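**Student:** sequence plus the predicted model coming up.
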Amino acid sequence: MNAQNTSSGCGGGSCQCAGQSPEAVASVNGIALHEPGLTPDAQELKERAHTELLRQHAVKAGLLPRFGGLVAPELDEHARQVIEEMIEAEVQTPTPTPEECQRYYEAHLNQFVVGQALHVRHILFAVTPGVNVHALSLRAEKALLELSRKEVAVGHFAQLAAELSNCPTGATGGDLGWVAPDECAPELANELFFQSDTRWGMGVHPRLVHTRFGLHIIEVLGRRKGRQLTFEEAQDRVVTRLQMQARTRALRQYMSLLVGQAQIEGLVLEGADSPLVQ
């Protein structure tokens, strides 16, 4: 059961702490996830919670010794290995059928092309801690509008790249050279190569591309189409991708079950954020 700690005092009528909101220490089944006074960020707190859930599950299974402390312990290499072996034994990943593989291949043909590459240049507006994302987006949209006009001057892209880009390539006009799908960020690869509804033409892309690094203005300068793999040639890749997807779903279901069986206070858990189950 997930429970949010809403205590606002000790409950005494004359207590001076009534009405105050001291920061609660998040816990899993009564075991604190950090020492009082520490404030882990939200992502770290979730990772600690999932790791502690797995540790306690391993204890219940008799795989790890019981722990007598009140604050979740750091796992040593042996404990991590035990938990990884426990997950491997308990989480079953189904093997995709030939029919499932065929359907996936036909629905994702553009993911099974070899030799394709694009010559691109970009302007990066980096999203860094403390940056005003709204203002950054407006700045990027303004630059994109300038570069999308029919009468834009030759060399204006390189000029803006030198002035605005947070990528070192700004010094050379933003030129990234020839890139293949596996040579760029997954979000960029998806936008450049794997869109099924529309394929990129030459020139400046009409919308900003969002990646983990920030916002990009992209211009395509050249294209190598590559060769479409047959199903037989791509079958091993298809099986691997479907197994990875099935594994991810199974791990999330596994962790969701552990979350549902636990008494969790001070945070809300939904999925599997622990590195031990990635």
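**Tutor:** Done, it's in.

**Student:** going forward, measure contacts between C-alpha atoms and count neighbours the same way
**Tutor:** Fine.

**Student:** immediately after the host helix or strand of Arg48, which helix or strand?
**Tutor:** Here Arg48 sits within helix 42-60, counting by DSSP states H and E. Going down the chain from helix 42-60, the next helix or strand is helix 77-90, by DSSP H and E.

**Student:** dump the residue contacts of Ala26.
**Tutor:** When contacts are counted by Cα atoms under 8 Å, 6 or more residues apart in numbering, Ala26 touches 32-34, 264-267.

**Student:** now it: how far from Ala42?
**Tutor:** Ala26 sits 11 Å away from Ala42, going by Cα to Cα, to the nearest Å.

**Student:** next up, a second structure to put side by side with the first:
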Amino acid sequence: MNTAPSSSSGCGSGCGCGSAAAPADAAAAGTRSGPTATINGVALHLPGQRPAEDELRERAYAELLRQRAVAQGLLPAYAGSVAPELGEPERQILEQLVDADVRSPQPQEAECQRYHQAHAAQFTVGQALHVRHILFAVTPGTNVQALAVHAEKALLELTHADSPPGRFAQLATELSNCPTSTQGGDLGWIGPDDCAPELAQALFHTQQHQARVGVLPRLVHSRFGFHIVEVLERREGTQPTYAEVRERIARLLAMQSRARALHQYMALLAGEATLEHIALDAADSPLVQ
């Protein structure tokens, strides 16, 4: 079961960074050698064929659930030494197991109201920014510290009072790893749903930047790397009333509550298991929701 949220395929509506550069946290493709990871003595992969860490964790969580289902008599015992592949019938049983075991509280009215007060800007409708950026992409093998210093040096130049008007477009053409470099880094008009979540947070949901036009004073870190961002123009949106977004907030908080409960549940299963050559969040006692 993959609970990772979906995300934009690039930095913005006019950007192809999703295909142009590997995400900063992307695991290397394929398998690699390493010690055999096991859960309660059951191997998660064949010897010498250790998967990338993200895939290995997915296998580990699936195996923890499979062993839980076996203990409850929902799946037959398994005598193999390597975790079996799960078919659709087995996955449905694991889904039913989780639904039966995991309980998460529903958000109360006061909680929804507090969330709205703290995140009102998140629900603004019709807001858009005309943005350009310079992307310093982080790819496998990149010296991240050196790249950050390089990006900071360019940012310092662009935020200096004497920086000429055309310098941003010039540096974007010279330095940016985004396909928009040929347009001086121009992403065009974008809204919160048109860009990577990290950029949306910095541009639309951070209070100190909400009224700002110009070069942001700090680098924006995203899954693609480091961004120097300049807001050229701004279209103010309208904020709906609490009543208009109350159901949306309730669904959001319910999803967050469910995610916390699932994380706790898997941590408890991991805490009860014997893990070798794999690190998972583990807990030995239930946590208060």
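**Tutor:** Sure thing, it's come through. Bear in mind that the values here come from a model prediction, so they are computed numbers and not experimental data.

**Student:** thinking again about what came up before, and the helix holding Arg48 of structure 1, which stretch of structure 2?
**Tutor:** Mapped onto structure 2 using TM-score structural alignment, helix 42-60 of structure 1 covers residues 53-71.

**Student:** average distance between the matching stretch and structure 1?
**Tutor:** Aligned to structure 1 and superposed, stretch 53-71 of structure 2 gives a mean residue distance of 1.4 Å (mean Cα distance after the TM-score superposition for structure 1).

**Student:** again with stretch 225-232 of structure 2
**Tutor:** Counting by mean Cα distance after the TM-score superposition for structure 1, stretch 225-232 of structure 2 comes out at 0.3 Å.

**Student:** what's the matching range in structure 1 for that stretch?
**Tutor:** Aligning stretch 225-232 of structure 2 against structure 1 (TM-score structural alignment) gives residues 214-221.

**Student:** circling back to that earlier point, tell me which of the contacts of Ala26 of structure 1 you also see in structure 2.
**Tutor:** With both residues aligned by TM-score structural alignment, their matches' Cα atoms under 8 Å, the contacts of these that structure 2 also has are 32-34, 264-267.

**Student:** tell me where the stretch 151-289 of structure 2 has helices.
**Tutor:** With DSSP state H, counting those that start in this stretch, the ranges of helices along the stretch 151-289 of structure 2 come out as 167-175, 197-204, 242-272.

**Student:** mean neighbour count and distance to Ile134 of structure 2 for these - can I get that in a markdown table?
**Tutor:** As requested, these are exported to a markdown table (neighbours: other Cα atoms under 10 Å; distance: least, Cα to Cα, whole Å):
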| stretch | mean neighbour count | distance to Ile134 of structure 2 |
| --- | --- | --- |
| helix 167-175 | 18 | 5 |
| helix 197-204 | 19 | 12 |
| helix 242-272 | 17 | 33 |
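
**Student:** of all those helices, which one comes closest to His227 of structure 2?
**Tutor:** Across the helices of the stretch 151-289 of structure 2, His227 of structure 2 has its closest neighbour in helix 197-204 (8.7 Å, Cα to Cα).

**Student:** now the closest one on structure 1. Mean distance?
**Tutor:** Helix 197-204 of structure 2 sits 0.6 Å off on average (mean Cα distance after the TM-score superposition for structure 1).

**Student:** what about Val25 of structure 1, how many neighbours?
**Tutor:** 19 (other Cα atoms under 10 Å).

**Student:** ok, it - contacts?
**Tutor:** 32-36, 266.

**Student:** could you flag which of those are buried?
**Tutor:** Buried residues within those, defined by neighbour count using 16 or more other Cα atoms under 10 Å: 32-34, 266.

**Student:** which of those sit farthest apart?
**Tutor:** Most distant of those, by Cα to Cα, are His34 and Gly266, 11.4 Å apart.

**Student:** okay, now the closest residue to Arg66 of structure 1 other than its chain neighbours: neighbour count?
**Tutor:** Spatially, and ignoring its direct neighbours in sequence, Arg66 of structure 1 is nearest to Val59 (6.0 Å; Cα to Cα, 6 or more residues apart in numbering). Here the count is done by other Cα under 10 Å, and Val59 of structure 1 has 15 residues near it.

**Student:** how far away is Val59 of structure 1 from Leu70 of structure 1?
**Tutor:** 15 Å.

**Student:** residue in structure 1 paired with Ala83 of structure 2?
**Tutor:** Looks like Ala83 of structure 2 aligns to Ala72 there (TM-score structural alignment).

**Student:** for its match, give its distance to Ala262 of structure 1.
**Tutor:** In terms of Cα to Cα, Ala72 of structure 1 sits 15 Å off from Ala262 of structure 1.

**Student:** those two: who's more crowded?
**Tutor:** For Ala72 of structure 1 versus Ala262, neighbours defined as other Cα under 10 Å are more numerous around Ala72 (23 against 16).

**Student:** which residues does that one contact?
**Tutor:** Counting by Cα under 8 Å, 6+ apart, the residues that Ala72 of structure 1 touches are 31-34, 52.

**Student:** report the central residue of structure 1.
**Tutor:** Nearest residue to the geometric centre of structure 1 (Cα atoms, centre = their mean): Arg212, 8.6 Å.

**Student:** and it, how far from Leu124 of structure 1?
**Tutor:** From Arg212 of structure 1 to Leu124 of structure 1 the distance is 11 Å (Cα to Cα).
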